[in-house]
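Chemist: would you be able to build a 3D model of this:
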Amino acid sequence: MIKPEIVPKRKLPRYGFHFYNERLNGRMAMIGFIALILTEFFLKHGLLLW
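Modeler: You can find the predicted model right below:
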């Protein structure tokens, strides 16, 4: 089999399931979850009230 001399570089898409999008979504979810827990704690409402 003959290998090509020039290998084209693939550009990563700016939409869909992309590594950067997944990382950003995970970080935003963590920030939102911590904000929810702190809000419930300081307002004394929600699941943390016992």
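Chemist: all contacts plus neighbour counts: C-alpha atoms, from now on.
Modeler: Fine.
Chemist: give me the distance between the residue sitting nearest the centre point of the chain and residue 9.
Modeler: In the chain, the residue lying closest to the centroid (CA atoms, centre = their mean) is residue 25, at 2.2 Å. To residue 9, residue 25 is 27 Å away according to CA to CA, to the nearest Å.
Chemist: before we move on, the earlier item: can you say which helix or strand has the residue nearest to the centre of the chain in it?
Modeler: helix 19-43 (DSSP states H and E).
Chemist: please generate a structure for the following sequence too, so the two can be compared:
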Amino acid sequence: MENQETKFGFTQFAETWNGRLAMLGFVIGLATELITGSGILSQIGLM
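Modeler: Sure thing, here's the model as predicted:
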């Protein structure tokens, strides 16, 4: 029980994973736009 560091809230662990998932989402969004030829807003019917 030496390592009782929390994994919730604004911790280095949480912010690292938040950044990684944000980068992954951005790349997936760009790839989807390249494959379909339309932007995300037009894909969900807002434009």
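Chemist: residue 22 of the second structure -> the first structure?
Modeler: Taking TM-score structural alignment, residue 22 of the second structure has residue 29 as its aligned residue in the first structure.
Chemist: with residue 4 of the second structure instead?
Modeler: By TM-score structural alignment, residue 4 of the second structure lines up with residue 11.
Chemist: the helix holding residue 25 of the first structure vs the second structure - mean distance after superposition?
Modeler: Superposed on the second structure, helix 19-43 of the first structure shows a mean distance of 0.4 Å to its aligned residues (mean CA distance after the TM-score superposition for the first structure).
Chemist: spit out the contact partners of the match of residue 22 of the second structure.
Modeler: If you count contacts by CA atoms under 8 Å, 6 or more residues apart in numbering, residue 29 of the first structure has none.
Chemist: swap the cut-off to 10 Å and go again
Modeler: By CA atoms under 10 Å, 6 or more residues apart in numbering, the contact set of residue 29 of the first structure is 23, 35.
Chemist: roughly how far does it sit from residue 39 of the first structure?
Modeler: Taken as CA to CA, the span from residue 29 of the first structure to residue 39 of the first structure is 15 Å.
Chemist: next one: residue 9 of the first structure
Modeler: 47 Å.
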